[in-house]
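Undergrad: can't give you the sequence, but here's the structure:
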């Protein structure tokens, strides 16, 4: 599946989220999804220390490097395709990171209104 055929939350062509660090379910830089992506890694978020701590407390440590998987560990300012439900949990807890609308997959609108994403636009 290619991001070139997908739309973002604005109804435009989906653009890449990050190549450094390389993100996305398919590790192609894009917040694309597919049938095996149960977490729906479709929200392009700009990492903050607060969100990274929240995610770690929820059981998903995104800040610690995992060299065997070529994962550098994330830091504040990095862009990363996060799971839709994790972003929603962070939002409910008042710890949601900013979102890159042009790089966030339109499927996210099934669970989060565009108005909410606009409030958190990077």
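TA: Nice, thanks for sending it over. The structure presented is a predicted model; accordingly, all values stated were derived computationally and were not measured.
Undergrad: can we go C-alpha only for contacts and neighbour counts from here?
TA: OK.
Undergrad: Counting neighbours, what do you get for the closest residue to residue 99 other than its chain neighbours?
TA: The shortest distance from residue 99 to any non-neighbouring residue, by CA to CA, 6 or more residues apart in numbering, is to residue 45 (4.5 Å). For residue 45, the tally of surrounding residues (other CA atoms under 10 Å) stands at 29.
Undergrad: Residue 45 should be in a strand, yeah?
TA: Yes. The assignment for residue 45 (DSSP: H, G, I helix; E, B strand; the rest coil) places it in a strand.
Undergrad: try it against this one:
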């Protein structure tokens, strides 16, 4: 079983909307996940605007990718590099530590993640 950033078993991020690179509800990753969708975040309006301004519109549905479009409060497996970019810009969304894949620590420190933890 995959581990989270706390070193315990990775838990589900969201099944409504269904998230994860593999659309299994978890922020699992593998060799085919070049974006490393490992950060379970709870999106905010501020973050959605930040991401859209960076060329990644997460609000608009894209059925071809089984992507429903996100609204504030939704939980989603976000690319680790995008979360870190938002963190550095002061626009990072909250994270669910138990649902963030351990490989997230290659991009952000546990202290940085803990500063944005929800539960």
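TA: That came through, no problem. Treat the numbers as computed from the prediction; the structure is a model and nothing was measured.
Undergrad: The residue nearest to residue 99 of the first structure matches what in the second structure?
TA: Matched by TM-score structural alignment, residue 45 of the first structure corresponds to residue 41 in the second structure.
Undergrad: Verify the stated contact: that match with residue 87.
TA: No. Counting by CA atoms under 8 Å, residue 41 of the second structure sits too far from residue 87 to count as a contact (12.0 Å).
Undergrad: Relative to residue 41 of the second structure, how far out is the residue minimising distance to the centre of the second structure?
TA: Note on the second structure: the residue nearest the mean C-alpha position is residue 78, at 2.6 Å, using CA atoms, centre = their mean. Counting by CA to CA, to the nearest Å, the gap from residue 78 of the second structure to residue 41 of the second structure is 7 Å.
Undergrad: Residue 33 of the second structure now?
TA: Looking at residue 33 of the second structure against residue 41 of the second structure, where the rule is CA to CA, the gap reads 17 Å.
Undergrad: next one: residue 17 of the second structure
TA: 12 Å.
Undergrad: do the same with residue 100 of the second structure
TA: Residue 100 of the second structure is 8 Å from residue 41 of the second structure, by CA to CA.
Undergrad: all helices in the first structure, in order from the N-terminus.
TA: In the first structure, helices defined by DSSP state H lie at 49-57, 84-92, 114-119, listed in chain order.
Undergrad: The shortest one vs the second structure, average distance?
TA: Comparing helix 114-119 of the first structure with its match in the second structure after superposition yields a mean distance of 0.6 Å (mean CA distance after the TM-score superposition for the first structure).
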